[in-house]
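>>> this one's sequence-less:
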């Protein structure tokens, strides 16, 4: 296979845009949790559980659906999952009760896994010497989708009924489906003859075999967990501390542009220097952010600086860990990615749950304490399950 021919700049851009649009589905709920609670006349903690269901659904979709990328044609699998995601978004738009909305949110999470099929697909098509750079570019689209989803959701929630956020998301995904059908590269692999049961049974063996996969899974669990501790509670804190609405919470999401701008640079740093170093920087930036949230979170400027550092730390960890995971084996790339991203979003769902629980019982100080616990775990994983100094150049 001619990787240079298979993966042009336009194709990388399309993959980045696709990951951003689809992953956005997971984060629309965060700035509008208060609006949803008022609409259904339930507690903020109840809506926090629904937000957790989205992340948890995504984690299980990663575990049980993403490994199919090592069996089935990825060109078709991506489009099938996107179609199911559209139906789930429409159910969320229509939902007349919190229970149905919770079911819809769980399905949105389960079906929005196409980005994690696209990422190993991009790694498979990319030249091995530039894999980190390509993944950095695709992941910049992923982070853009995350931060813009918060902004779009918050702003739309301030001028329209919150349900329209999900209708507009369904329309965007429908347009994307048509574009991917026309322009996504066909999967060049020969038909795979593995059975689903054997593929799933191989996941624990891969995790036990690959020490670096273990390290990336723990690091991703912690760094995405600590990110969601903040983003699941920020709208509540802004309303309590400053009497701001969902629009401001959405605008603060734009501060994550720092991570987007650095994504490609981080990918190049991973290629040129050491993924262990860049993972360490991710932990450092995330830790500094919570030091600022704890000491200066009562000041608006403190929130701004902390959010910038947190998103930068999240991106350092995400790009570095993806590069490590995708350097282990191209034949098992979807399965390795499934294990890593399952742990990643399991951490995110627990960060959402414990963050909102801490807010409901202990306020901002409780939120900062939960974030600190995740960061201590990240540091212990970094010290005892050491990341590689250099990426393996598999082909």
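Everything's here; your move. Computed from a predicted model, the values in this text were never measured in an experiment.
>>> For the rest of this, base every contact and every neighbour count on C-alpha atoms.
Will do.
>>> Quick check: residue 23 touching residue 146?
Yes - between residue 23 and residue 146 there is a contact under CA atoms under 8 Å: 6.5 Å.
>>> just checking, what packs against the particular helix or strand that has residue 301 in it?
Per DSSP states H and E, residue 301 falls inside helix 300-326. Packed against helix 300-326 by the contact rule (3 or more CA pairs under 8 Å, 6 or more residues apart in numbering; DSSP states H and E) you find helix 131-159, helix 211-231, helix 257-272, helix 275-296, helix 333-384.
>>> residues of that helix that come out buried?
For helix 300-326, the neighbour count (16 or more other CA atoms under 10 Å) marks 302-326 as buried.
>>> next one: stretch 29-40
The neighbour-count check on stretch 29-40 (16+ other CA under 10 Å) flags 29, 30, 31, 32, 33, 34, 35, 36, 37 as buried.
>>> And here is the other one:
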């Protein structure tokens, strides 16, 4: 391991973790691959649930819990694991988590029963938040002028990991059964652990607090940082739009208008690759200080995409165009948000990520829940109307936060704008509940 230390200097000062030239291209690409593999581990099971249920004698309801426990594990990881990045030596933490992920994937691969498989899925979901530790680590390593570009590159790996996980698991299941993907993934994570230990520099967080104090201070950051509040609300609404689409799209494509099979519906997800393009572009624009413009364009495109998606009920071309635009806008806004929040507190990037991503995934969960209710009552047109309302809310949050910054900068009144989106989501849920 001494050779790796000679190749790259250790970084111990959290106040200035970046080097003059930033990380090497190979290190950035390795981080992108690492993020992709970490996040992919949470998606392998989704296309295999029927096969797994048949092999282990699980009911369809029990098999669906594989996805549920993975999501619960991920949520717990966001709250309880991410703050460790501000406290522990970062390379050792990341390598420990990827090694543990390899073990959890191996446990899933050899699981003789549904109960043990659920344990493996929960642990894998918990540990897959390593991806969200690696993203701020990349921001720490980057020099300020290249931070947006590097974050965009790493996030491209995350998008591709989410996109290709289902495709890879389905293909390997055909070759060697559903366990094959978990064996391959466990070996890949083991190799990744060795590569990260060799390539990454050492970096220890300098948070002057105990672990319980760090967890408490994560919520406090939302109170103390107006930009974080506003960007958390914008991210929450953007991911809510994304979840509304992908939760209800299968209903449209399997319905009488299209009548597609499960395999054909799965292929539509490949158009999500547009998000990888947006990640790169948004990161480069953020480096040029154009975050206001990218957020505005993303919000407007997000709103416009729902018009195309509405027309897409009877036109595959327009449906695909709407999907591509929505994915471009969602990823563009998300990368812009990350570029801004990582510039706030270099000593607290782990906790900032925890606060932001918790709000972000809460928006996704709320969007999915609302989409199911709305589709059952109002069909695809209702889903598109819901998506448009969420996009309008995002535009309002952006406008309100921008006006407040221009007038009085860091006033706490920005908080009302930041939580406007959450209020609108809650109002929609209450109205639907009362109307049921």
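All right, it came through fine. Every value quoted in this text rests on a predicted model; they were computed, and no experiment measured them.
>>> can you give me the strands in the stretch 1-150 of structure 2?
Here the stretch 1-150 of structure 2 has no strands by DSSP state E, counting those that start in this stretch.
>>> So which residues of it form helices?
2-7, 25-40, 49-56, 60-80, 90-110, 114-127, 130-141, 147-176 (DSSP state H, counting those that start in this stretch).
>>> between residue 23 and residue 146 of structure 1, what contacts are shared?
Listed as contacting both residue 23 of structure 1 and residue 146 by CA atoms under 8 Å, 6 or more residues apart in numbering is no residue at all.
>>> Where in structure 2 does stretch 19-27 of structure 1 fall?
Taken onto structure 2 by TM-score structural alignment, stretch 19-27 of structure 1 occupies residues 35-43 there.
>>> Residues touching that stretch, excluding its own?
Contacts for stretch 35-43 of structure 2 (CA under 8 Å, 6+ apart): 70, 98, 105, 121, 124-125, 128-132, 134-135, 154-155, 157-162, 164-166, 185, 189.
>>> One more pass at 7 Å, please.
Residues from elsewhere that reach stretch 35-43 of structure 2 (CA atoms under 7 Å, 6 or more residues apart in numbering): 70, 124-125, 128, 130-131, 134, 154, 157-158, 160-162, 165-166.
>>> Over to stretch 360-367 of structure 1?
Against stretch 360-367 of structure 1 from outside (CA under 7 Å, 6+ apart): 45, 229, 294, 355, 358, 359.
>>> Just the buried residues of it, please?
360, 363, 364, 366, 367.
>>> Quick check: that stretch compared with structure 2, mean distance?
Aligned to structure 2 and superposed, stretch 360-367 of structure 1 gives a mean residue distance of 5.1 Å (mean CA distance after the TM-score superposition for structure 1).
>>> Give me the distance between that stretch and the centre of its chain.
Distance of stretch 360-367 of structure 1 from its chain centroid, counting by CA atoms, centre = their mean, to the nearest Å, is 24 Å.
>>> Likewise for stretch 356-364 of structure 2?
For stretch 356-364 of structure 2, the separation from the chain centroid amounts to 9 Å (computed by CA atoms, centre = their mean).
>>> Same check on stretch 262-282 of structure 1?
For stretch 262-282 of structure 1, the separation from the chain centroid amounts to 18 Å (computed by CA atoms, centre = their mean).
>>> returning to that earlier point: of the helices of the stretch 1-150 of structure 2, which stretch is the most buried?
Among the helices of the stretch 1-150 of structure 2, ranked by average contacts under mean count of other CA atoms under 10 Å, first place goes to helix 130-141 (a mean of 25).
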